[in-house]
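>>> I'll drop the sequence and a predicted model, then ask my questions.
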Amino acid sequence: MAAQGRVLVVTGASRGIGAAVARQAGAAGWHVAVHFAGQAVAADKVVADIRAAGGTAAAFQAEIADPAEVASLFAAVDRTLGPLGGLVNNAGIIGGRFPVLEPEAGALERVLAVNVAGTYHAMTEAARRMATSRGGAGGAIVNLSSIVSRTGGLPQETHYAASKGAVDSLTLGLARELAPEGIRVNAVRPGIIATDIHDVHGGAEFLAGFGPQIPAGRPGTPDEVASTVLWLLSDAAAYVTGALFDVGGGR
């Protein structure tokens, strides 16, 4: 699947890994739909960066946990950029930190709504457009999971780890279901990556302290994760589906 001129939706693309994926995709020739929930200024900056580099992009707002808004998002992408060729499910939240003995009311439900239901709804909308049985040309879906799906997560974040375990299951199951439709489904599982999602842990201080515990000796960068995502979207990965790729520096 050549990227040139094909449309790619990247959810949660206003910052961090999503922004890195969007910029690399734009440079590779994808027409990029930069999804955001509330960071309009940051999303517009990502779009501006892609356009300045000669690419095509537009920003789209939606609450990823709301299936009606997800449907409206994809309809808007259809009108603005054209037929869909790929989806990167990056939008996600940690949902705070709390011990299981004293859970925060509604926190688990919110994490599952964004990280699991949001991923599922976006995959549904994308698959409807790309399925060959519905006149689509096939395509690729990459879900951003996490290595916490196999480690259980950091202390007081098992709710987040559980949501990423569900993303792994969605990836494996839908890879098999959608393969006959010409759609590949894979997941990338980052480890500790230097983004602001770790502000909940203490930000730069946490990253500096955790780095020596990683076999590679440091946190990863958003671009290092994005490079794996772009490979999975490309023709170079044409026979890869139902795979879970760890990008964690050896953790």
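Noted; the coordinates are in hand. Remember, it's a predicted structure, so these values are computed and weren't measured experimentally.
>>> only C-alpha atoms from now on, for both contacts and neighbour counts.
OK.
>>> go through the host helix or strand of residue 226 and flag the buried ones.
Applying DSSP states H and E as the criterion places residue 226 in helix 222-233. By 16 or more other CA atoms under 10 Å, the buried positions in helix 222-233 come out as 222, 223, 224, 225, 226, 228, 229, 230, 232, 233.
>>> show me where the stretch 1-150 of the chain has strands.
7-10, 31-36, 56-61, 84-89, 139-144 (DSSP state E, counting those that start in this stretch).
>>> now those as CSV including mean neighbour count and distance to residue 239?
Formatted as CSV, the strands of the stretch 1-150 of the chain follow (neighbours: other CA atoms under 10 Å; distance: least, CA to CA, whole Å):
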stretch, mean neighbour count, distance to residue 239
strand 7-10, 28, 20
strand 31-36, 28, 23
strand 56-61, 22, 28
strand 84-89, 27, 16
strand 139-144, 28, 11
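>>> against that first model, consider the following:
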Amino acid sequence: MRTLVTGGTRGIGAAVALRLARDGHDLVLGYASDDRAAEETRLAVEDTGVSCHVVRADLTEPESVDRLFAEAGALTGVVNNAGATLHLGPLAQTPPEVIAATVDLNLTAALLVARAAVRALGTSYGGGGGVLVNISSGAATLGSPGEYVQYAAAKAGVDAMTLGLAQEVAGDGVRVVGVAPGIVRTTIHADAGEPGRVDRVGPLVPLGRAGEPHEVADAVAWLMSDEASYVTGTTLRVAGGR
């Protein structure tokens, strides 16, 4: 098994990489800019006994997506994980360029990665079949009012992509599934300007706490396994009941 994880060197992506490594996946990890995190994650993955290659790529550029997949080589799975909220605040107070950048990263780039994944995995393109997991967000159905409506809207688009693409490529040997995390303890909130958001929102979840990255990674690993061989076109919510 050889799997590509975009945004695979920090947060949920890094947890997914380590979980898949324990299942025996050789890994290719795409990342945007944090070279130190990329090296640390690569070493941690290789410590499990599998191979790991890291590739720095800007997924908002189609040619970078093509380069990432070219470097990845033959694949059996793709985890379409890269994303960020970029901003916190009401939509009316969000600069247009931030809205555009949010949609570009969280939806347009995800579509480009999904397109490349089908071309890498699909039997009609010479692939051997496989699994594409799209990382969505609980925000897609909650709307995230007052915080990041534009991010929620982009992730709702990812959910629609999962449903439609799964039907489109079901005969091509590719399962397409999604995972929608809720509030999870990563740096995504600090990166957007509110480092205390996990502690603020976590207690409001029915289970009474924020999730941990490994809990999302376990869901991804199951969806990529043969145990989920009859699962496609659906998004699994990992959000503590919210």
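Yep, that arrived. This is a predicted model, so every value here is computed, not measured.
>>> fetch the TM-score of the aligned pair.
Scored by TM-score structural alignment, normalised by the length of the second structure, the superposition of the two chains gives a TM-score of 0.96; 241 aligned residues with a CA RMSD of 1.1 Å.
>>> can you put the strands of the stretch 1-150 of the first structure in TSV and add distance to residue 104 of the first structure?
Output for the strands of the stretch 1-150 of the first structure, formatted as TSV (distance: least, CA to CA, whole Å):
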stretch	distance to residue 104 of the first structure
strand 7-10	30
strand 31-36	26
strand 56-61	28
strand 84-89	26
strand 139-144	25
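>>> read off where stretch 112-127 of the first structure ends up in the second structure.
Per TM-score structural alignment, the counterpart of stretch 112-127 of the first structure in the second structure is residues 103-118.
>>> so which residues make contact with the matching stretch?
Stretch 103-118 of the second structure is contacted from outside by 59-62, 65-66, 69, 78, 80-84, 132, 134, 150-151, 154-155, 157-158, 161, 169, 174, using CA atoms under 8 Å, 6 or more residues apart in numbering.
>>> buried subset of those residues as a ChimeraX selection?
Those of the contacts of stretch 103-118 of the second structure that count as buried under 16+ other CA under 10 Å are selected in ChimeraX with:
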select :59,60,65,66,69,78,80,81,82,83,84,132,134,150,151,154,155,157,158,161,169,174
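>>> return the subset of the contacts of stretch 103-118 of the second structure lying in helices.
62, 65, 66, 69, 150, 151, 154, 155, 157, 158, 161 (DSSP state H).
>>> please name the nearest non-neighbouring residue to the last one.
Spelled out, that is residue 161 of the second structure. residue 111 (7.6 Å; CA to CA, 6 or more residues apart in numbering).
>>> and the gap between that neighbour and residue 198 of the second structure?
Residue 111 of the second structure sits at a distance of 28 Å from residue 198 of the second structure (criterion: CA to CA, to the nearest Å).
>>> list the contacts of the residue nearest the centre of the second structure.
Nearest to the geometric centre of the second structure sits residue 81, at 1.5 Å (CA atoms, centre = their mean). Contact analysis of residue 81 of the second structure by CA under 8 Å, 6+ apart lists 5, 6, 7, 8, 13, 110, 134, 135, 136.
>>> longest strand of the first structure?
Scanning the first structure for the longest strand, with DSSP state E as the assignment, gives strand 183-190.
>>> whereabouts in the second structure does that one align?
Residue span in the second structure matched to strand 183-190 of the first structure, by TM-score structural alignment: 174-181.
>>> before we move on, what about stretch 223-231 of the first structure?
If you align by TM-score structural alignment, stretch 223-231 of the first structure falls on residues 214-222 of the second structure.
>>> the matching stretch vs the first structure, average offset?
Superposing on the first structure and averaging over aligned pairs (mean CA distance after the TM-score superposition for the first structure), stretch 214-222 of the second structure comes out at 0.3 Å.
>>> which other residues reach that stretch?
12, 13, 15, 16, 19, 20, 133, 179, 181, 228, 236, 238.
>>> show me what contacts the equivalent of the third one over in the first structure?
Read it as residue 15 of the second structure. Here residue 15 of the second structure is matched to residue 20 in the first structure, going by TM-score structural alignment. With contacts defined as CA under 8 Å, 6+ apart, residue 20 of the first structure is in contact with 13, 222, 223, 226.
>>> what of residue 89 of the first structure?
Residue 89 of the first structure neighbours (CA under 8 Å, 6+ apart): 10, 11, 12, 119, 122, 123, 141, 142, 143, 144.
>>> and it, what pairs with it in the second structure?
Checking TM-score structural alignment: residue 89 of the first structure goes with residue 80.
>>> relative to residue 185 of the second structure, how far out is its match?
Applying CA to CA to residue 80 of the second structure and residue 185 of the second structure gives a distance of 19 Å.
>>> cool, and residue 140 of the second structure?
Between residue 140 of the second structure and residue 185 of the second structure the distance, using CA to CA, works out to 18 Å.
>>> just residue 139 of the second structure next, same as before
With CA to CA as the criterion, residue 139 of the second structure and residue 185 of the second structure are 15 Å apart.
>>> which one's more surrounded, those two?
More crowded of residue 139 of the second structure and residue 185, by other CA atoms under 10 Å: residue 139, with 24 against 18.
>>> show me what stretch 19-36 of the second structure is in contact with.
Taking CA under 8 Å, 6+ apart as the rule, stretch 19-36 of the second structure contacts 1-9, 17, 38, 45, 48-59, 68, 72, 82, 214, 217-218, 221.
>>> same thing but at 7 Å, please
The contact list for stretch 19-36 of the second structure, computed with CA atoms under 7 Å, 6 or more residues apart in numbering, reads 1-9, 45, 48, 50-58, 72, 217-218, 221.
>>> cool, and stretch 134-153 of the second structure?
By CA under 7 Å, 6+ apart, stretch 134-153 of the second structure touches 79-81, 85, 87-91, 99, 102-103, 155-156, 158-159, 162, 177-182, 237, 239.
>>> pull out the buried members of those.
Buried among the contacts of stretch 134-153 of the second structure by 16+ other CA under 10 Å: 79-81, 85, 87-88, 91, 99, 102-103, 155-156, 158-159, 162, 177-182, 237, 239.
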